[in-house]
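1. Just the structure for this:
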Amino acid sequence: MHNITDIFFDLDHTLWDFEKNSALTFQKILAESNVAVDFDRFIEVYVPINLEYWRLFREDKISKTELRYQRLAKTFKLLEFDASDELINHLSEEYIAYLSSYNHLFEYTEELLENLNGKYKLHIITNGFRDVQRRKIKASGIYDYFEHIIDSESVAVKKPNPKIFNHALQLANVAPENAVMIGDSFEADIQGAHALNMHVIHVDFDKKHTHSLCPIVHHLAEIEKILK
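-> The predicted structure follows:
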């Protein structure tokens, strides 16, 4: 990749280890609320449900309130655990409150940002909620690496909507051919940015994807070699 001046990163599942931090949060709040479910089974059921509801949210088929309630309600239903609306709403609030208190980053995140810092202008484009995402970035110690943090809540559209990428490019004052988007979601990050003629790098830690649209990396250390 040549003539790259700006790098846009996704946050969750790309730099910030969402599944690990989320599991630690649930471990804490379920125990504190005396919710007697098998924790491993809870996580096993919750993770795919959460991904599905985020897809629905990304496609504007559900609201933020519905996302936060329904993902837990459906999990408890499948676990055949009788959870009241009061409990679900309480856990939903506790989850958001404590999620950013766990800040595990994927291996090599800090080294990558340090090595790229100064050579490129670094930014974040995330579909997460403004306050939560900024707390995550600050608490994990990587906030100062980024010139701009663009979140879907502030822009009022979500990736892969071209408006959020155009907004980010305009904010950074960079042409798409001089920018690269790095993220884990093929639909939201890769196809979304590619449609605007941005360069793209697909982060696929679980090795689930095979395509020829762009480089695929299985470890963050591979990114620097692609950028050279």
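2. make it CA atoms for all contacts and neighbour counts henceforth
-> OK.
3. Can you list the residue ranges for strands in the chain?
-> 6-9, 121-126, 148-151, 179-183, 199-203, 216-217 (DSSP state E).
4. Could I get those strands in TSV, plus columns for distance to Leu91 and mean neighbour count?
-> Shown next, in TSV, are the strands of the chain (distance: least, CA to CA, whole Å; neighbours: other CA atoms under 10 Å):
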stretch	distance to Leu91	mean neighbour count
strand 6-9	30	23
strand 121-126	24	22
strand 148-151	24	22
strand 179-183	29	25
strand 199-203	31	24
strand 216-217	35	20
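5. I'd like those strands as a markdown table, with distance to Arg55 appended.
-> Converted to a markdown table, these look like this (distance: least, CA to CA, whole Å):
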| stretch | distance to Arg55 |
| --- | --- |
| strand 6-9 | 19 |
| strand 121-126 | 14 |
| strand 148-151 | 16 |
| strand 179-183 | 15 |
| strand 199-203 | 18 |
| strand 216-217 | 22 |
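6. now for the ones you listed, which one comes closest to Ser63?
-> Closest to Ser63 of the strands of the chain is strand 148-151 (CA to CA; 16.0 Å).
7. thinking again about what came up before, so for Phe26, which of the strands of the chain sits nearest?
-> Between those, strand 121-126 lies closest to Phe26; by CA to CA that is 22.2 Å.
8. what's near enough to touch the closest residue to His199 other than its chain neighbours?
-> Leaving aside its chain neighbours, His199 sits nearest to Val180 (4.3 Å; criterion: CA to CA, 6 or more residues apart in numbering). Listed by CA atoms under 8 Å, 6 or more residues apart in numbering, the contact set of Val180 reads 4, 6-8, 198-201.
9. how about JSON lines for the residues you listed, with distance to Val217 added?
-> Shown next, in JSON lines, are the contacts of Val180 (distance: CA to CA, whole Å):
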{"residue": "Ile4", "distance to Val217": "18"}
{"residue": "Asp6", "distance to Val217": "19"}
{"residue": "Ile7", "distance to Val217": "16"}
{"residue": "Phe8", "distance to Val217": "16"}
{"residue": "Met198", "distance to Val217": "17"}
{"residue": "His199", "distance to Val217": "14"}
{"residue": "Val200", "distance to Val217": "11"}
{"residue": "Ile201", "distance to Val217": "7"}
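10. want to put them side by side, so please do this one too:
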Amino acid sequence: MSQLNPKFVYFDLDDTLLDHKKAEQAGLLDVHQHFDMFNGVSEDNLLDTYHHINKGLWEEYGRGEIDRHELHRRRFQETFRELGLDESMYDKAGKVYMNYYRNHWEWIEGAKEAYDKVAGKYEVGIITNGFAETQRLKIDQFNFKDSARHIVISEDVGVMKPDPKIFDHSTELAGVNREDILYVGDSFTSDVVGGSKASWKVAWFTKTPIEQGYKLADLIFDDFEQLLKALDV
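-> This next block holds a predicted model:
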């Protein structure tokens, strides 16, 4: 008998199944190499400045204070302003970044094998924050439609995790009781808090758990073999 015993398993996408952080960093390093304007600006300075600004903008976007177009514009415009570079280059830089970012998508170590095994035993789905067009490209590239019964993208629903609406919508799609759904994700706020508030079971993928996570998550793991063992797969 599975330790968790779900009837439906939802997976988060970025930094749970696919290595978004690694792809983002590699894409930014490619941007650094692409433009001469970065001469005199270190790679680390670009990465640190962009990450700080982008994180704040995604928080604003999640609260509904800005739209996707403003996020796209400001993340490079404000990065360049902070670095003393030409702000008007934000649009070119943004397009170049997205092209490079897509070249670096890959599975988290152990995630593909685990996902395939879980999908072979349970009905599975995907729930992801992010822009629909980008997330659909990932879903198509990694053939998730072949195995995922339901794919839920925050922009399509109109709210981001941990908003209860996205979990309510996903519960209806799964067609099982809330307590019979397991959510596998890496973000404490979006996935652990969101999933537990929805009365789902939660498996938290993290190498740096915090005390509150032990109270909310049904499983905390940093190796997908631990998830497979808990699911008796």
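11. Provide the TM-score value for the superposition.
-> Comparison of the two superposed chains (TM-score structural alignment, normalised by the length of the first structure) gives a TM-score of 0.89, and 225 aligned residues with a CA RMSD of 1.9 Å.
12. What residue in the second structure is paired with the residue nearest to His199 of the first structure?
-> In the second structure, the residue paired with Val180 of the first structure according to TM-score structural alignment is Leu182.
13. And that match, how far from Lys7 of the second structure?
-> 8 Å (CA to CA, to the nearest Å).
14. Which of the contacts of Val180 of the first structure are conserved in the second structure?
-> Retained in the second structure: 4, 6-8, 198-201, out of the contacts of Val180 of the first structure (criterion both residues aligned by TM-score structural alignment, their matches' CA atoms under 8 Å).
15. between these, which is closest to Val157 of the first structure?
-> Nearest to Val157 of the first structure among these, counting by CA to CA, is Phe8 at 16.8 Å.
16. dump the residue contacts of the alignment partner in the second structure of that closest one.
-> Aligned by TM-score structural alignment, Phe8 of the first structure pairs with Tyr10 of the second structure. Residues in contact with Tyr10 of the second structure (CA under 8 Å, 6+ apart) are 124-127, 181-184.
17. Repeat that for Gly94 of the second structure.
-> By CA under 8 Å, 6+ apart, the neighbours of Gly94 of the second structure are 72-73, 76.
18. Please pull up the equivalent of it in the first structure.
-> In the first structure, Gly94 of the second structure lines up with Ser92, judged by TM-score structural alignment.
19. Kindly report the same for Asn54 of the second structure.
-> By TM-score structural alignment, Asn54 of the second structure lines up with Asn50.
20. For its match, which non-adjacent residue is spatially closest?
-> Spatial nearest neighbour of Asn50 of the first structure, excluding adjacent residues (CA to CA, 6+ apart): Arg71 at 5.6 Å.
21. What residue in the second structure is paired with the one you found?
-> With TM-score structural alignment as the criterion, Arg71 of the first structure lines up with Arg75 in the second structure.
22. now swap in Glu153 of the first structure and tell me
-> For Glu153 of the first structure, the residue aligned by TM-score structural alignment is Glu155.
23. so that match touches Thr128, yeah?
-> No. Using CA atoms under 8 Å, Glu155 of the second structure makes no contact with Thr128, being 9.1 Å away.
24. Hmm, Val124 and Ala148 of the second structure touching each other?
-> Yes. Counting by CA under 8 Å, Ala148 of the second structure does reach Val124; the two are 5.2 Å apart.
25. what about the helices in the second structure?
-> Here the second structure has its helices, by DSSP state H, at 20-34, 43-62, 68-83, 90-103, 111-121, 132-141, 154-157, 164-174, 194-197, 211-216, 224-230.
26. In TSV: these, plus distance to Phe188 of the second structure.
-> Shown next, in TSV, are the helices of the second structure (distance: least, CA to CA, whole Å):
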stretch	distance to Phe188 of the second structure
helix 20-34	16
helix 43-62	14
helix 68-83	23
helix 90-103	24
helix 111-121	19
helix 132-141	21
helix 154-157	17
helix 164-174	15
helix 194-197	8
helix 211-216	7
helix 224-230	17
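27. okay, the ones you listed, which one's buried deepest?
-> helix 194-197 (a mean of 21; mean count of other CA atoms under 10 Å).
28. packing partners for it?
-> With contacts taken as 3 or more CA pairs under 8 Å, 6 or more residues apart in numbering; DSSP states H and E, helix 194-197 of the second structure sits against helix 164-174, strand 201-205.
29. What range does it cover in the first structure?
-> Counting by TM-score structural alignment, helix 194-197 of the second structure falls onto residues 192-195 of the first structure.
30. ok, now which ones touch Asp91 of the second structure?
-> By CA under 8 Å, 6+ apart, the contact set of Asp91 of the second structure is 73, 76.
31. for Glu43 of the second structure, that is, sorry about that
-> 29, 32.
32. What does it correspond to in the first structure?
-> In the first structure, the residue matched to Glu43 of the second structure (TM-score structural alignment) is Phe39.
33. what's the spacing between Gln70 of the first structure and Asp40 of the first structure?
-> Separation of Gln70 of the first structure from Asp40 of the first structure (CA to CA): 20 Å.
34. now do Lys119 of the first structure
-> For Lys119 of the first structure relative to Asp40 of the first structure (CA to CA), the value is 43 Å.
35. go on, Ile201 of the first structure?
-> 32 Å.
36. cool, and Asn3 of the first structure?
-> 47 Å.
37. what's the answer for Glu32 of the first structure, then?
-> Per CA to CA, Glu32 of the first structure is found 17 Å from Asp40 of the first structure.
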